[in-house]
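> Fold the following and give me the result.
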Amino acid sequence: MTETDRTSRHVPQVVFACRANGGRSVASRLLTEHYAQGRVVAISAGTEPGDHVHPEVAAVLTDLGLDTSRESPKLLTTEMIATSDLAITQGCGENCPYVPGARYRDWPLDDPKGRGRDEVRRIVADIDGRVRELLVELVPDLELPPSVVTGR
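Next up is the predicted model:
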């Protein structure tokens, strides 16, 4: 592939939206960026952003080799959705802004806030599988590295 091919290729953008932007959407963004290797832009935001990433989620993501130190909850805006190829909702319900013409997909995920390590790890494993399937859809020629959760 030439440099011209690489720079002219569209890089899909996905926004992951949940309520507090402290768990599910953060995990989704970090996993997407880890696997996509620069071929997808991932944003995470919340309809009622909290003050920080949930510590139980940060601990599990750190165990998996993902750095949460630069993550901070952000407010979900209509602009984020309008400029993205896909908005994935994760429990924000009717509070998620509606943008005509935008593509939405809902991932019904349990909220990891306040859960034990095994339960958070199960939720992150669910997100991991969904992210990997999404990347195959968005970037069919992407060679996915092994899962940080399963090693396969």
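> From now on I want contacts and neighbour counts done on CA atoms only, so please keep to that.
OK.
> so where do the strands sit in this structure?
With DSSP state E as the definition, the chain shows strands at residue ranges 13-18, 41-46, 86-89, 104-106.
> what helices or strands is the third one leaning on?
The contact analysis (3 or more Cα pairs under 8 Å, 6 or more residues apart in numbering; DSSP states H and E) places strand 86-89 against strand 13-18, strand 104-106.
> just checking, what packs against the first one?
Read that as strand 13-18. The criterion is 3+ Cα pairs under 8 Å, 6+ apart, and the helices and strands that strand 13-18 contacts are helix 24-36, strand 41-46, strand 86-89.
> Tell me how far the second one lies from the chain's centre.
Translated: strand 41-46. When distances are taken as Cα atoms, centre = their mean, to the nearest Å, strand 41-46 is centred 6 Å away from the chain's centroid.
> Which strands or helices does it pack on?
Judged by 3+ Cα pairs under 8 Å, 6+ apart, the packing partners of strand 41-46 are strand 13-18, helix 24-36.
> tell me the most buried of these?
strand 13-18 (a mean of 27; mean count of other Cα atoms under 10 Å).
> what is the orientation angle of that one with strand 41-46?
Strand 13-18 runs at 20 degrees relative to strand 41-46, counting by axes from the mean of the first three to the mean of the last three Cα atoms, to 10 degrees.
> Tell me the buried residues in the longest helix anywhere in the chain?
In the chain, with assignment by DSSP state H, the single longest helix is helix 117-138. By neighbour count on 16 or more other Cα atoms under 10 Å, the buried set for helix 117-138 is 120, 121, 123, 124, 125, 127, 128, 131, 132, 135, 138.
> this one next, for a side-by-side:
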Amino acid sequence: MAAGRMTVLFVCVHNAGRSQMAAGFACALGGDGVDVLSAGSEPADRTNPVAVAAMAEVGIDIAGTQPRVLAVDDVRASDVVITMGCGDACPVFPGKRYEDWALDDPAGLPIEQVRPIREAIRARVEALVADLAP
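Presented below is the predicted three-dimensional model:
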């Protein structure tokens, strides 16, 4: 972590929808003050194409992202760990800030149902980034 920067880790089960959208918003909104990681407890083979399309609608490209498995080092390196439905799969280290965001899983949903999830994620990430600002 660079001086003055916070590292945020977004974790969901498949690392294909919610955590990828959150990471996309955090990268776009966090600027130079936030390093962003995302991972999944049971990663999918690819990022949800409907999540990719929903983010493209708001000008954020997550098409090149690839789901990856959560590593203990990801948690260790993070200042803030945001979980989204992955239960107890995330290791806990003292001194970290943990939040669990209850959000619907966009897997298998049409874009009309993913848009409200995207907007809920955007609102939470905006609040998080504002809270992390020095």
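> Any idea what the TM-score comes out to?
TM-score for the superposed pair, counting by TM-score structural alignment, normalised by the length of structure 2: 0.94. Supporting figures: 133 aligned residues with a Cα RMSD of 1.3 Å.
> how about JSON lines for the helices and strands packed on strand 13-18 of structure 1, with distance to residue 15 of structure 1 added?
Shown next, in JSON lines, are these (distance: least, Cα to Cα, whole Å):
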{"stretch": "helix 24-36", "distance to residue 15 of structure 1": "8"}
{"stretch": "strand 41-46", "distance to residue 15 of structure 1": "5"}
{"stretch": "strand 86-89", "distance to residue 15 of structure 1": "5"}
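> Out of those, which is closest to residue 75 of structure 1?
Distance to residue 75 of structure 1, taken as Cα to Cα, is lowest for strand 41-46 among those, at 5.2 Å.
> That closest one vs structure 2 - mean distance after superposition?
Its matched residues in structure 2 lie on average 0.6 Å from strand 41-46 of structure 1 after superposition (mean Cα distance after the TM-score superposition for structure 1).
> Show where that strand falls in structure 2, residue numbers please.
Aligning strand 41-46 of structure 1 against structure 2 (TM-score structural alignment) gives residues 35-40.
> wait, which of the helices and strands packed on strand 86-89 of structure 1 is closest to residue 116 of structure 1?
From those, taking Cα to Cα, the stretch that ends up closest is strand 13-18, at 19.8 Å.
> ok so, going back, could the helices and strands packed on strand 86-89 of structure 1 be laid out in JSON lines, adding distance to residue 89 of structure 1?
What follows is these, written out as JSON lines (distance: least, Cα to Cα, whole Å):
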{"stretch": "strand 13-18", "distance to residue 89 of structure 1": "5"}
{"stretch": "strand 104-106", "distance to residue 89 of structure 1": "5"}
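> Select, out of these, the one closest to residue 67 of structure 1.
Within these, the stretch nearest residue 67 of structure 1 is strand 13-18; the backing value is 17.6 Å (Cα to Cα).
> Hey, what's the angle from that closest one to helix 24-36? Just curious.
If you take the same axes, to 10 degrees, strand 13-18 of structure 1 sits at 150 degrees to helix 24-36.
> Looking at the buried residues of helix 117-138 of structure 1, which one is closest to residue 25 of structure 1?
Closest approach to residue 25 of structure 1 among the buried residues of helix 117-138 of structure 1 (Cα to Cα): residue 127, at 9.2 Å.
> what angle do the longest helix of structure 1 and helix 24-36 make?
Helix 117-138 of structure 1 and helix 24-36 are oriented at 50 degrees to each other (the same axes, to 10 degrees).
> So which bit of structure 2 is helix 117-138 of structure 1 matched to?
With TM-score structural alignment applied, helix 117-138 of structure 1 matches the range 111-132 in structure 2.
> mean distance, that stretch to its aligned residues in structure 1?
Its aligned residues in structure 1 lie a mean 0.4 Å from stretch 111-132 of structure 2 after superposition (mean Cα distance after the TM-score superposition for structure 1).
> how distant is that stretch from the center of its chain?
Taking the mean of its C-alpha atoms, stretch 111-132 of structure 2 sits 10 Å from the chain's own mean (Cα atoms, centre = their mean).
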